[in-house]
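K.L.:
for reference, the sequence and a predicted model appear below.
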Amino acid sequence: MQNSDFNAGVAASPLMPKVERQRLHDTVVEHIRRFIVEGVLEPGKKLNERELCETLGISRTPLREALKVLAAEGLIEISPNRGASVSKMSEAELRETFELMSGLEAFSGELAAERMTAAELAEIKALHYAMLACRTQNDLPGYYSRNQAIHDKINEAARNSALRQMYIAVNRRLQALRFRSNFQIPKWDSAIHDHDEMLKALEARDGKKLSAILRQHLLDKRDAVLQVQSQEAAAGAQLKT
């Protein structure tokens, strides 16, 4: 998305209200993180502080504080001379990070199948059906938020604080890429099939099966992201010729 398209992209999203003063810092961080996840701010894009301040209705001080938080998460790169830009993973880094995430998800599933309460399982079921409703409406942002909530609930149910901390840190760097993995309808539908199987494994308390499903699910997302990036690179090369 080009710089001139930024305000139009933000305005088109119903999920981006003006920032309220209450809990300003956390809200600004969450809004910019969502811009990155949903592709309003694309990898490598240089951030225009004036545009962001106008869009969010804030001054530069809370914006810069938020950018520091996102830089610590690996989502933003801040250069003393060039300002801030959205981080962009190399292909090797992308492959390695998805491989790591597949292991974290797999371990989460194995532990969660053993430790999850009936109430937690019911909550995941509700999210699953809400996610399916979003798919029928082609609501990718709504689908994605519920999809990620399911994965997050599984990780929480593992009840391992060290795993939880690492999961959160790694997943933040991959959220935008996980969102992009559903741009192709067949990949989106394949992900839904995986989630159907995840739910069955959770209900059966089959940790080994859930672990295997989650591991492959993340590796498939890696491959989908690489395919999208390859197609975009090819399209860009054609435009230059």
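P.N.:
Received it, and whenever you're ready, just let me know what you need. Numbering: from 1, shown residues only.
K.L.:
CA only for contacts and neighbour counts going forward, please
P.N.:
Will do.
K.L.:
residue contacts, residue 112?
P.N.:
Shown in contact with residue 112 (C-alpha atoms under 8 Å, 6 or more residues apart in numbering): 154, 155, 156, 157, 158, 159, 207.
K.L.:
so it is in which element?
P.N.:
Counting by DSSP states H and E, the element that carries residue 112 is helix 91-115.
K.L.:
what's the burial count for residue 235?
P.N.:
By the criterion of other C-alpha atoms under 10 Å, residue 235 has 11 neighbours.
K.L.:
go through the contacts of residue 112 and flag which are in helices.
P.N.:
Among the contacts of residue 112, the members found in helices (DSSP state H) are 154, 155, 156, 157, 207.
K.L.:
and the helices in this structure, which stretches?
P.N.:
6-11, 24-37, 49-56, 60-72, 91-115, 118-136, 140-157, 161-180, 185-203, 207-240.
K.L.:
would you reformat those helices as TSV and include distance to residue 79?
P.N.:
Formatted as TSV, the helices of the chain follow (distance: least, C-alpha to C-alpha, whole Å):
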stretch	distance to residue 79
helix 6-11	21
helix 24-37	18
helix 49-56	14
helix 60-72	10
helix 91-115	20
helix 118-136	39
helix 140-157	31
helix 161-180	19
helix 185-203	36
helix 207-240	25
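K.L.:
between these, which one is closest to residue 85.
P.N.:
Closest approach to residue 85 among the helices of the chain is made by helix 60-72 (9.5 Å; C-alpha to C-alpha).
K.L.:
show me what contacts the most centrally placed residue in the chain?
P.N.:
The residue lying closest to the centre of the chain (C-alpha atoms, centre = their mean) is residue 175, at 2.0 Å. By C-alpha under 8 Å, 6+ apart, the residues touching residue 175 are residue 37.
K.L.:
and the comparison structure, right after this:
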Amino acid sequence: MSARETILRKTLHEELAALLRNMIVEGELRPGERIPEQALCERFGVSRTPLREALMVLSAEKLVHLSPNRGASVVRITCDDVSEIFPLMATLEGYAGELACERIESAGLDRLRLLVDELSDRHRAADVQGYVEFCRRIAEAVMEESRNATLSHQYQVLLVRVHNIYMRSLEVMVERMPEHWQAALDGRQAMLEALENRDGPTYARLARNYVCYQVETVREALKAHEPELSS
């Protein structure tokens, strides 16, 4: 195999891994679902080798479970996973915010103001899916403004793992605890104010509180949607 072929092959499996991540985030591949390898090969016009290499990448990220006899399936999130992942996300987002407070420029602040305005609009319309999407965009924008690629990558891996259950947790929140949803929005607006004031310690504290605040709601969502995983 030539050096060029090696590079192209590496690029291909990385592109496939990105496509599969997105399918998991969007719910096209659902937790616990077996991944249809043959159908995906046909859909993307690739052989099984790069697809399996992509699945190995996702397995290392704990997004996919590989079984010698049953193939690959999307990992299901448990309450134990939530207890581990959300505090780590809180720490990463808090640190990213501290860096962003030092490094963000006026254009970045303008972008975040628009995103938070959109978030408020989605809250007002009780648009859960849209709200989750703008939460994701805001978190990613803060990560980008931190200008720390390693930090951004690690956060993105965790975000993909919990995206679907976070969506369900908001559905539970809207139905059972609307005041918690308002508190979550208030938290995002307070974090924006900390960015505007370039107050890194306050942003970090707010971010940690904001993410950890979601844990009990996520647990409720697990109990409601996947009771066998909630113990």
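P.N.:
Perfect, thanks for sending it. From a predicted model like this one, the values you see are computed outputs, not experimental measurements.
K.L.:
overlay them and tell me the TM-score.
P.N.:
The TM-score (TM-score structural alignment, normalised by the length of structure 2) is 0.76; 213 aligned residues with a C-alpha RMSD of 3.0 Å.
K.L.:
can you flag the buried ones in the ones in helices among the contacts of residue 112 of structure 1?
P.N.:
Neighbour counting by 16 or more other C-alpha atoms under 10 Å classes 154, 155, 156, 157, 207 among those as buried.
K.L.:
mind checking how far the corresponding residue of structure 2 for the fourth one is from residue 67 of structure 2?
P.N.:
Under the alignment (TM-score structural alignment), residue 157 of structure 1 maps onto residue 145 of structure 2. For residue 145 of structure 2, the distance to residue 67 of structure 2 under the criterion C-alpha to C-alpha, to the nearest Å works out to 39 Å.
K.L.:
ok, now residue 212 of structure 2?
P.N.:
Applying C-alpha to C-alpha, the value for residue 212 of structure 2 to residue 67 of structure 2 is 33 Å.
K.L.:
quick one, which of those two is more surrounded?
P.N.:
Between residue 212 of structure 2 and residue 67, counted using other C-alpha under 10 Å, the more crowded position is residue 212 (20 against 9).
K.L.:
tell me which residues touch residue 80 of structure 2, please.
P.N.:
Residue 80 of structure 2 neighbours (C-alpha under 8 Å, 6+ apart): none.
K.L.:
which position in structure 1 pairs with it?
P.N.:
In structure 1, residue 80 of structure 2 lines up with residue 92, judged by TM-score structural alignment.
K.L.:
again with residue 157 of structure 2
P.N.:
That one, residue 157 of structure 2, aligns with residue 169 by TM-score structural alignment.
K.L.:
so who does the residue lying closest to its match once chain neighbours are set aside touch?
P.N.:
Distances taken as C-alpha to C-alpha, 6 or more residues apart in numbering place residue 73 nearest to residue 169 of structure 1, at 6.8 Å, with adjacent residues excluded. Residues counted as contacts of residue 73 of structure 1 (C-alpha under 8 Å, 6+ apart) are 169, 172, 173.
K.L.:
so which of the residues you listed hold up in structure 2?
P.N.:
Compared against structure 2 with both residues aligned by TM-score structural alignment, their matches' C-alpha atoms under 8 Å, the contacts of residue 73 of structure 1 retain residue 169.
K.L.:
which one of the contacts of residue 73 of structure 1 is nearest residue 147 of structure 1?
P.N.:
residue 172 (14.3 Å).
K.L.:
state the distance from that closest one to residue 83 of structure 1.
P.N.:
Distance from residue 172 of structure 1 to residue 83 of structure 1, by C-alpha to C-alpha: 21 Å.
K.L.:
neighbours around the aligned residue in structure 2 for residue 217 of structure 1, how many?
P.N.:
Taking TM-score structural alignment, residue 217 of structure 1 has residue 210 as its aligned residue in structure 2. Residue 210 of structure 2 is flanked by 21 other residues according to other C-alpha under 10 Å.
K.L.:
for residue 94 of structure 1, same thing?
P.N.:
A count of neighbours around residue 94 of structure 1, defined by other C-alpha under 10 Å, yields 18.
K.L.:
and it, how far is that from residue 192 of structure 1?
P.N.:
If you go by C-alpha to C-alpha, the gap between residue 94 of structure 1 and residue 192 of structure 1 works out to 23 Å.
K.L.:
neighbour-wise, which of the contacts of residue 73 of structure 1 leads?
P.N.:
Going by other C-alpha under 10 Å, residue 173 tops these with 22 neighbours.
K.L.:
list the contacts for that one?
P.N.:
Contacts of residue 173 of structure 1 by C-alpha under 8 Å, 6+ apart are 73, 74, 75.
K.L.:
show me what the second one lines up with in structure 2.
P.N.:
Across the two structures, residue 74 of structure 1 finds its equivalent in residue 62 of structure 2, going by TM-score structural alignment.
K.L.:
wait, its match touches residue 77, no?
P.N.:
No. Using C-alpha atoms under 8 Å, residue 62 of structure 2 is not in contact with residue 77, being 10.0 Å away.
K.L.:
the more surrounded of the two?
P.N.:
Each of residue 62 of structure 2 and residue 77 has its neighbours counted (other C-alpha under 10 Å); residue 77 has more, 20 against 16.
K.L.:
my guess is that one meets residue 158, correct?
P.N.:
No. Counting by C-alpha under 8 Å, residue 77 of structure 2 sits too far from residue 158 to count as a contact (11.3 Å).
K.L.:
can you find the partner of residue 146 of structure 1 in structure 2?
P.N.:
Using TM-score structural alignment, residue 146 of structure 1 pairs with residue 134 in structure 2.
K.L.:
give me the neighbour count for that match.
P.N.:
So residue 134 of structure 2, with other C-alpha under 10 Å, has 19 neighbours.
K.L.:
ok, residue 36 of structure 2 next?
P.N.:
12.
K.L.:
measure the aligned partner of it in structure 1 to residue 75 of structure 1 for me?
P.N.:
In structure 1, residue 36 of structure 2 lines up with residue 48, judged by TM-score structural alignment. Distance of residue 48 of structure 1 to residue 75 of structure 1, computed by C-alpha to C-alpha: 16 Å.
K.L.:
ok, now residue 201 of structure 1?
P.N.:
Distance from residue 201 of structure 1 to residue 75 of structure 1, by C-alpha to C-alpha: 33 Å.
K.L.:
more neighbours: which of these two?
P.N.:
The neighbour comparison of residue 201 of structure 1 against residue 75 (other C-alpha under 10 Å) goes to residue 75, with 25 against 19.
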